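> I would like to see how this sequence folds:
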Amino acid sequence: MGSPQVRGGYDLDFGHVNPIRHGPLCALTPRLRRTDSGSRGRYGACARPFSEDLPWNIWITATAATTPDRRPPIGPDREGGGGTEGRDVCKMFMNFRRIRKCQFIQLMTTCLALSVVMVCWEQLDHHVVSHMRSYSYRYLINSYNFLNQSFAVSHEVAQGLNNHSYLIDHERKCAGADVLLLLFVKSSPENVERRQAIRSTWGNETWIRRELGVEVRMVFALGVHPDPRERAAVQWDVLREDGRYGDMVQQDFVDSFHNLTAKLLLQLGWAHAHCGHARFLMSADDDVFVHMPNLVRYLQGVARAGVRDFWVGRVHRGAPPVRRKDSKYYMPYDMYPWASYPDYTAGAGYVVSGDVAEKLYQASAILNSTLYIDDVFMGICAEVAGVSPQEHIYFSGEGKTPYHPCIYAEMMTSHGHVADIHHLWAVATDPAVREARSGLTGRLYCTVVKALLLCKPYHFNTYPCKAAFS
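Below is the predicted model of the structure:
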């Protein structure tokens, strides 16, 4: 702290004073320095305590300033009040204001954060909280015994819930044939062009028999047109189409998203009644591409191994019910109040063995089928039947494959193909595709390419990254 000043043209200098030379009192007495322009000398307070230049009252004031309980002298900046005390009060006041300001900012930040959470809670609950709950249940508890009690109904009630009549049926479709694969394609009455594209590409039974040497039976499963005003005209077109190709099975339920479970039961019931000897059953959407040569080779290997309880596809494990009412996958609490669905495969494309198809049919005959999400209902049937799905990295589920020969050599299914299905079929089944990954160099090249295509950050709508190294 600088030298405090006193009136009369002197300031106090609390420098060192030798107590031996000047006496003990001098050790407690500050030296005074003349501050007017007329004197430049330095006077010790004890050396000249009663100088004519130093009034006695100033000397006393200077001496008193050195006592242990001294208070800061009056400063020239605060007339009539302690300057240091005033500054301390100001500092305290400013610190108080600063603290209040920081607390206000913290309060406003907290309120803003809470407001954002309240506004976005539905999205946060859907994307974060519900997944945490469902995964915790799936991987910590993993018990779905409640499904038997909650969904079980009598056979008569289950039959009444699914009491639909056939409008188109082909009972002899599988008769007399050693069917490797019964292939159901879920279609809508108005999707004529999609069905025609499938018939001329991956669903062509004649091509499969000639080129692959196996029997595959393809059946389009559909209901009736949802618009009553157009239903009669569309139904007439459907009947003419089936008269030409003979590959459609239709029941009288309205063909809509909320009747997908009815379409699943149509497939299971028809397979049980008319094609129970097929070794495998596949269900796929009409905008899915199936690499039939790869799939047939794969299923032939599974059949030779004698595998049972076979269910393969893109597996959803620990998936939470969607509680947002604006989503088409919305699941109300009164229909499914639990935190997690049982494991299931994406409905876009999956394969089960013949014994699993029969188990699913038997389970569906005693369960409440009002749950309208078909792949979830199938997961419930499988849980009741004691069957678990297996992941296959090249079943895309709802994902779409990148276009590259190194991908075509391994792919099983890819979702979202309508306009490009003919082109994809031509390039994917080209014999040169398998040659692209032949040899050590070809395998290394394809590993690098697949890693670049499948391992992109935040790019999930395709095969998983681990497929690059399979």
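> contacts and neighbour counts: CA atoms only from here.
Noted.
> where's Leu180, which helix or strand?
strand 179-186 (DSSP states H and E).
> what's that strand packed up against?
strand 215-224, helix 260-274, strand 280-285 (3 or more C-alpha pairs under 8 Å, 6 or more residues apart in numbering; DSSP states H and E).
> Need the contact partners of that strand.
With C-alpha atoms under 8 Å, 6 or more residues apart in numbering as the test, strand 179-186 has contacts from 214-222, 263, 267, 271, 275, 277-286.
> ok, now stretch 264-278?
162, 171-175, 178-182, 184, 221, 251, 354, 357-358, 360-361, 364, 374.
> Just the buried ones from those residues?
Buried by 16 or more other C-alpha atoms under 10 Å: 162, 173-174, 179-182, 184, 221, 251, 354, 357-358, 360-361, 364, 374, out of these.
> What residues of the helix of greatest length in the chain count as buried?
Criterion DSSP state H: the longest helix present in the chain is helix 83-119. For helix 83-119, burial by neighbour count (16+ other C-alpha under 10 Å) applies to 83-84.
> Please state the offset of the next helix or strand after that helix from the chain centre?
Per DSSP H and E, helix 83-119 leads on to helix 121-124 as the next helix or strand towards the C-terminus. Relative to its parent chain, helix 121-124 has a centroid offset of 13 Å by C-alpha atoms, centre = their mean, to the nearest Å.
> Contacts for helix 121-124 next, please.
117, 324.
> what sits up against stretch 287-296?
Contact with stretch 287-296 is made by 194, 202-203, 208, 212, 348-349, 408-418, 421, 425, 428-429, as judged by C-alpha under 8 Å, 6+ apart.
> measure that stretch end to end?
20 Å (C-alpha to C-alpha, to the nearest Å).
> which residues touch Tyr135?
318-320, 340.
> repeat for Val157
So Val157 contacts Asn368 (C-alpha under 8 Å, 6+ apart).
> Report the buried residues of whichever helix or strand it is part of.
Taking DSSP H and E as the definition, one finds Val157 inside helix 155-161. Neighbour-count burial for helix 155-161, counted by 16+ other C-alpha under 10 Å, picks out 157-159.
> For the comparison step, fold the sequence that follows:
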Amino acid sequence: MKGPLVVTVMMVKLFIFILITRHSSQDKNGNHKVRIPTKPFWAKLVPSISYWNRQQQILDLQNNPVLAANYSTAGMPDWLNDTSLISNPCQPNFRVTTQVKDYNSLPNRFKDFLLYMHCRSYPIMVDQPNICKEPPFLLLAIKSLAPHFDRRQAIRQSWGQAGVVANQTVVTIFLLGNASAGDHYPDLTEMLHYESARHKDIIQWDYRDSFFNLTVKEVLFLEWIQTRCPGARFIFKGDDDVFVNTYRILDFLKGLSESQAKDLFVGDVITNAGPHRDKKVKYFIPESMYTGTYPPYAGGGGYLYSGDIAARLHNASQQVALYPIDDVYTGMCLRKLGLAPEKNKGFRTFNIEEKYRSNPCAYKSLMLVHPRTPQEMIQIWAWLSCPSLNCQ
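The predicted structure follows:
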């Protein structure tokens, strides 16, 4: 009895399969029809009119083996086959003078950025190779300029105190470029060498330290972490004119679950933003350079992320063209990873209400406030470190 039943079931399945096959290969009139896609799966790449977008298109092609396979070397358009800079990318690329339509009318900061946009590697002048010999729980990495000694010293005496804070290991470093005579800076080389020997917390590279080169500082720092401090559990990266409540940050970090800690990237997040087109604005970007909106990004005054994210950002940064605004660039790298920064109300990169600024308790629950002078940093830290401070 079992044999005929098996045969019957198999016949029914075969009949259903034939019906489905016939239905799927016939149109409503019963005619057989071959389904042909109406357009190619991979759309033909058309060069963007904006220089950064076009450079990103080239990088996307180079890093996408499936897409690259659709172009033979012979059939690749000239704009996608630009390999002229690979041999020595740190020489000025004078081709941009004709590739950016309004190059000659752009401010000098844009010309300088565009000429060296492909350079990501600069010699390190001052290093601290053993600063993370014991992997820290929290690495405080502060963007600074050579003349800003008073800011660095105030941070050392307040929220950037290295060592053991609240039973956790904290390491502080200051990230510098080269404040050159070409930008009318005084020569502070000897002073900086003394400061570095005294405090052993200066990291300096030989590149022009300018606003547009903060992205270079970001890329070099991500490389430095992987070689000098890969064991850092968390990283705070910020400016030298912010106040950071290190106690609050450590409390916040200790309260995270393992999964929360792994993908952590928090700050004062800006969404639905785009480039400023007003030439009078510090963040002005012309259309010839960039079109489109910005991905969500955390304001560069300061943000907090995990060591795991740092390693992934380092890899992603190699696939994202340098952009002259560093916090936007970091947002671009996060998007490349399929991630987005998380907004945290403890980060106040646009200050707090004036009436609360002299109230010690206003800073108790915050992680960052911007801006603050060196004197204000020391004052606020003294308030928060006072055992008798009572904020009910």
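> now, among the contacts of Tyr135 of the first structure, which is nearest to Met108 of the first structure?
Pro320 (34.4 Å; C-alpha to C-alpha).
> Check the gap between the aligned partner of that closest one in the second structure and Ile20 of the second structure for me.
Residue correspondence to the second structure (TM-score structural alignment): Pro320 of the first structure is matched to Gly274. Taking C-alpha to C-alpha as the measure, Gly274 of the second structure falls 51 Å from Ile20 of the second structure.
> For the aligned residue in the first structure for Leu313 of the second structure, give me its contacts.
Mapped onto the first structure by TM-score structural alignment, Leu313 of the second structure lines up with Leu360. The contact partners of Leu360 of the first structure, by C-alpha under 8 Å, 6+ apart, come to 268, 378, 381-382, 385.
> can you list those residues in CSV and add neighbour count and secondary structure?
Listed next are the contacts of Leu360 of the first structure as CSV, based on neighbours: other C-alpha atoms under 10 Å; DSSP: H, G, I helix; E, B strand; the rest coil:
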residue, neighbour count, secondary structure
Leu268, 22, helix
Met378, 24, helix
Cys381, 27, helix
Ala382, 24, helix
Ala385, 18, helix
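> I'd like those as CSV, with distance to Thr109 of the first structure appended.
Below are the contacts of Leu360 of the first structure laid out as CSV (distance: C-alpha to C-alpha, whole Å):
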residue, distance to Thr109 of the first structure
Leu268, 57
Met378, 47
Cys381, 49
Ala382, 49
Ala385, 53
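> Just name the closest of those to Lys450 of the first structure, please.
Met378 (32.1 Å).
> Counterpart of Tyr297 of the second structure over in the first structure?
Aligned against the first structure by TM-score structural alignment, Tyr297 of the second structure finds its counterpart in Tyr344.
> again, but for Asn130 of the second structure
In the first structure, Asn130 of the second structure lands on Arg172 (TM-score structural alignment).
> now do Asp327 of the second structure
Looks like Asp327 of the second structure aligns to Asp375 there (TM-score structural alignment).
> Would you mind getting the average deviation of the helix or strand where that match lies from the second structure?
According to DSSP H and E, Asp375 of the first structure maps onto helix 374-385. Here helix 374-385 of the first structure, set against the second structure after superposition, deviates by a mean of 0.6 Å using mean C-alpha distance after the TM-score superposition for the first structure.
> returning to what we had before: nearest to Thr401 of the first structure among the buried residues of helix 155-161 of the first structure?
Ala158 (38.7 Å).
> dump the residue contacts of the closest one.
364-369.
> Now do the contacts for the nearest residue to Gly302 of the second structure once chain neighbours are set aside.
Excluding the flanking residues, the one nearest Gly302 of the second structure by C-alpha to C-alpha, 6 or more residues apart in numbering is Gly238, at 3.8 Å. Counting by C-alpha under 8 Å, 6+ apart, Gly238 of the second structure makes contact with 141-143, 300-303.
> Which residue in the first structure aligns with Gly238 of the second structure?
Per TM-score structural alignment, Gly238 of the second structure is aligned with Ala284.
> How much space separates that match from Gly349 of the first structure?
Taking C-alpha to C-alpha, one finds Ala284 of the first structure at 4 Å from Gly349 of the first structure.
> can I get the helices and strands packed on strand 179-186 of the first structure in CSV with distance to Ala152 of the first structure?
Converted to CSV, these look like this (distance: least, C-alpha to C-alpha, whole Å):
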stretch, distance to Ala152 of the first structure
strand 215-224, 26
helix 260-274, 16
strand 280-285, 25
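> so which of those comes closest to Pro332 of the first structure?
Here helix 260-274 is closest among those (C-alpha to C-alpha), at 16.4 Å.
> burial count for Arg231 of the first structure?
16 (other C-alpha atoms under 10 Å).
> list the buried ones in stretch 321-328 of the first structure?
Here stretch 321-328 of the first structure shows 321-323 as buried, counting by 16+ other C-alpha under 10 Å.
> I meant to write stretch 260-271 of the second structure there.
Those would be 261-270, for stretch 260-271 of the second structure by 16+ other C-alpha under 10 Å.
> Sitting in helices, which of those residues do you find?
Per DSSP H, those map to helices at 261-262.
> still on that earlier bit, can you give me how far the helix holding Asp375 of the first structure is from the chain middle?
For helix 374-385 of the first structure, the distance to the chain centre is 23 Å (C-alpha atoms, centre = their mean).
> again, but for stretch 190-198 of the second structure
That offset, for stretch 190-198 of the second structure, works out to 29 Å (C-alpha atoms, centre = their mean).
> One more: stretch 364-371 of the second structure?
21 Å.
> which part of the first structure lines up with that stretch?
Counting by TM-score structural alignment, stretch 364-371 of the second structure sits on residues 409-416 of the first structure.
> List the neighbours of that stretch that are in contact with it.
Contacts for stretch 409-416 of the first structure (C-alpha under 8 Å, 6+ apart): 287-292, 294-295, 348-349, 394-401, 428, 433-434, 437.
> that older thread, state the distance from the closest residue in space to the match of Asn130 of the second structure that isn't next to it in sequence to Tyr135 of the first structure.
Nearest non-adjacent residue to Arg172 of the first structure, counting by C-alpha to C-alpha, 6+ apart: His274, 7.1 Å away. The gap separating His274 of the first structure from Tyr135 of the first structure is 40 Å, by C-alpha to C-alpha.
> Repeat that for Met335 of the first structure.
20 Å.
> what sits against Arg42 of the first structure?
Per C-alpha under 8 Å, 6+ apart, neighbours of Arg42 of the first structure: 32-34.
> rewinding a little: next, format the buried residues of helix 155-161 of the first structure as CSV and append distance to Asp247 of the first structure.
Formatted as CSV, the buried residues of helix 155-161 of the first structure follow (distance: C-alpha to C-alpha, whole Å):
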residue, distance to Asp247 of the first structure
Val157, 31
Ala158, 28
Gln159, 26
